[in-house]
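Q: what follows is a predicted structure for the sequence shown.
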Amino acid sequence: MLDRSRTRAGEPDAAAVRDTVARAVRAEALGYHRFWVAEHHAVPGIASGSPPVLMAAIGAATSQIRVGSGGIMLPNHRPLVVAEQVALLEALHPGRVDLGIGRSPGFTGPVRRALRAEGADDDSFRAALDELRSFLDGSGPVTVRPRPEHAVPLFLLATGAGLRLAGDLGLPAVVGGPVLDDPAALEDYRARAGDAAHLVVSADVLVGDPDLALPEAWALAAARSTGEFPPLEPPDPARATTRRELDTVARALARTVVGDEDTVAERLDDLAARTGADELLVFSSTHDRDAQDASDAALARLLGAGR
């Protein structure tokens, strides 16, 4: 499960972070295998800007579920600092830490400038990734402290060239969006990775009334219009808006796996068959907390989480 610490209209941002920790506790009780958090900076609708800090809080509130990042955006950080943060998390929560790495820049120009990060080309990103791996496996020019007692699994959030890089490096790849409809790209990844191939397919999944997907769809439409991703608001199927926003909402709803348990099961079975997924990463959010909790529980039953 990936939780992005979505904020809600009329509530303080801090409530979203506390919700994330509480959701992780419930996810562990439901039998989910991993609980990941995201990195977004200065986005009104997302309160998670520091995955390592949030991972530490989740690790302290749980005892078994794996805790990870989905992901830490490497162009925003020095590889040594990321390695030290992960090593410290591993020392605090041994054998439970995952490291998902991505390369997306900040959401807006001012954020990218504040981060001193304007993105990374393929060569510089690979060099930073190689450096990070060397610090984690002890082969780097300096030794990270505390030295990890367990190997920390590294996952690459990948599309296009990133998927090819994951294959070449033999890393698990986390994929979603249009690449899921590109069987040639997925097969190329498996050919490059060989026996090390591990494909994690991400999907927006909600079990319940289809209107539960509307708050996220409206937020995406608003972001496309204003350039600012907003907090979640209650669903309103009759909300007045422009044709462009309506088209964005329709596309977002079409990509969301939502409905009753039979509908969700059928669509997830199709997704697994099309992609050959080794693992499913579910992310979802809606304005109604009780409905979100019920969806998480229904999905756990549906997928047989914990068996």
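A: Arrived safely, thanks for sending. Residues are numbered from 1 along each chain as shown.
Q: going forward, measure contacts and count neighbours with C-alpha atoms only.
A: Will do.
Q: strands of the protein, start to end?
A: Secondary structure of the chain by DSSP state E: the strands cover 2-3, 34-37, 66-69, 72-73, 99-102, 154-157, 173-175, 199-207, 257-259, 279-283.
Q: just checking, what packs against the second one?
A: With contacts defined as 3 or more CA pairs under 8 Å, 6 or more residues apart in numbering; DSSP states H and E, strand 34-37 has these neighbours: strand 2-3, helix 51-61, strand 66-69.
Q: comparison target, given below:
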Amino acid sequence: MRLSLLDRSRTRDGLPESEGLTGSVERAVHAEQVGYQRFWVAEHHAVPGIASGSPAVLLAAIGAATSRIRLGSGGVMLPNHQPLVVAEQFAMLQALNPGRVDLGIGRSLGFTAPVRTALRATGSDTYEDDLAELRDLLDGTAAVTPHPVVDPPVRLSLLATGRGTEVAARFGLPLVIGGPVLHGEEIGELLAAYRREFRPSRHAADPYVTISLDVTVADDAATARELALPEAWAMARSRQSGEFPPLESVAAIRAQSWPDQVRRRVERSLDGAVAGTPATVGAALEELQARTGADELMASTSTYDRAALLASDRLLRDLVV
């Protein structure tokens, strides 16, 4: 499998939110040094735990700090943007970083009603029409031409769950899939249908599947589980409070009271995580690859300790060759 990282620019309790962005740049530099193929960044709006609301801006900074690693958006949420503006932004990135830029597209809206209102979300579903328009703009077949004109053109990928896999097949786009669907019985059927119905395009001659999931590697299982705790805790608290919070240190988390429902959610998340020693994680990834036939793994790992996160990235890179 090819190997990529998805960095969500997580903020950390007690630290300036800007460090979520500088940390993403530093992690991308490290990923390039240890041999990752691609580095992806996210788009989330008005979320206290995530500093990145503009993938194009962050990728410009990462491109300036690196020289080889491919740069991707995981992803740009198309309902929030005009297709022409997205095409122009990523054409500029490709011009500044020739041959290194990938445009991953998703369809999620803001997490809360006030955010959706601020984004001017109308509730109308024009996603597939907008996706077709964006594709035509990138392919140079639209009524207008985005500038600068770049060669090679920017390639699209589609972030999808469920029915979105059918859209990726019909448009001939590489597929990025993650979340609970990976562990469901339907994943095999979804991917088989994607591969069966795939229509070749300029963006991909053949079906291409990227699996996105959290992967944490450490020298011993207990340490790996501790590293996975801050993200599991934040997710459990978000379901309780409705707000996705910054990451907290393991010590701070352990010092708090754990309501029974939060404890159950945290333990369930940790039990289902791919977290452990190189041997156990390697076996889990082999099983996942055999079950899905994935072409690429996109590790979306986050933890409070930045040094430990970089160490996990290095250990994971050593596993996937």
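A: Good, I have the coordinates. The model shown is predicted, which means the values in this text are computed figures rather than measured ones.
Q: which among the helices and strands packed on strand 34-37 of structure 1 is found nearest to residue 175 of structure 1?
A: strand 2-3 (13.1 Å; CA to CA).
Q: post-alignment, that closest one versus structure 2, mean distance?
A: Superposing on structure 2 places strand 2-3 of structure 1 at an average distance of 0.4 Å from its equivalents, by mean CA distance after the TM-score superposition for structure 1.
Q: just to revisit the earlier point, mean neighbour count, the helices and strands packed on strand 34-37 of structure 1: which tops it?
A: Mean neighbour count (mean count of other CA atoms under 10 Å) peaks for strand 66-69 among those, with a mean of 28.
Q: give me the stretch of structure 2 that it matches.
A: Under TM-score structural alignment, the match for strand 66-69 of structure 1 in structure 2 covers residues 70-73.
Q: same question for stretch 14-21 of structure 1.
A: The alignment of stretch 14-21 of structure 1 onto structure 2 (TM-score structural alignment) covers residues 18-25.
Q: show residues contacting that stretch.
A: With contact meaning CA atoms under 8 Å, 6 or more residues apart in numbering, stretch 18-25 of structure 2 is reached by 7-12, 50-52, 58, 61-62, 65, 306.
Q: of those residues, closest to residue 125 of structure 2?
A: When the contacts of stretch 18-25 of structure 2 are compared for distance to residue 125 of structure 2 (CA to CA), residue 52 wins out at 24.8 Å.
Q: for the equivalent of that closest one over in structure 1, what are its contacts?
A: Counting by TM-score structural alignment, residue 52 of structure 2 lines up with residue 48 in structure 1. By CA under 8 Å, 6+ apart, the residues touching residue 48 of structure 1 are 4-5, 17, 37-41, 54.
Q: mind naming the longest helix for structure 2?
A: helix 221-241 (DSSP state H).
Q: buried residues in that helix?
A: Buried residues in helix 221-241 of structure 2, counted by 16 or more other CA atoms under 10 Å: 221, 223-237.
Q: show me what it is packed against.
A: Packing partners of helix 221-241 of structure 2 (3+ CA pairs under 8 Å, 6+ apart): strand 215-217, helix 250-254, helix 260-272, strand 274-276.
Q: turn the helices and strands packed on strand 34-37 of structure 1 into CSV, columns for distance to residue 78 of structure 1.
A: Listed next are these as CSV, based on distance: least, CA to CA, whole Å:
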stretch, distance to residue 78 of structure 1
strand 2-3, 24
helix 51-61, 14
strand 66-69, 16
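Q: quick one, which of the ones you listed is nearest to residue 261 of structure 1?
A: That would be, of those and by CA to CA, strand 2-3, which comes in at 20.0 Å.
Q: for the residue most central in space within structure 1, list the residues it contacts.
A: Central residue of structure 1 (CA atoms, centre = their mean): residue 70, 3.7 Å from the mean position. Neighbour list for residue 70 of structure 1: 2, 36-39, 99-102, 157 [criterion: CA under 8 Å, 6+ apart].
Q: tell me the spacing between it and residue 80 of structure 1.
A: To residue 80 of structure 1, residue 70 of structure 1 is 19 Å away according to CA to CA, to the nearest Å.
Q: do residue 59 of structure 1 as well
A: For residue 59 of structure 1 relative to residue 80 of structure 1 (CA to CA), the value is 22 Å.
Q: what about the nearest residue to residue 6 of structure 1 once chain neighbours are set aside, neighbour count?
A: The shortest distance from residue 6 of structure 1 to any non-neighbouring residue, by CA to CA, 6 or more residues apart in numbering, is to residue 46 (4.6 Å). For residue 46 of structure 1, the tally of surrounding residues (other CA atoms under 10 Å) stands at 24.
Q: show me what residue 167 of structure 2 aligns to in structure 1.
A: Taking TM-score structural alignment, residue 167 of structure 2 has residue 165 as its aligned residue in structure 1.
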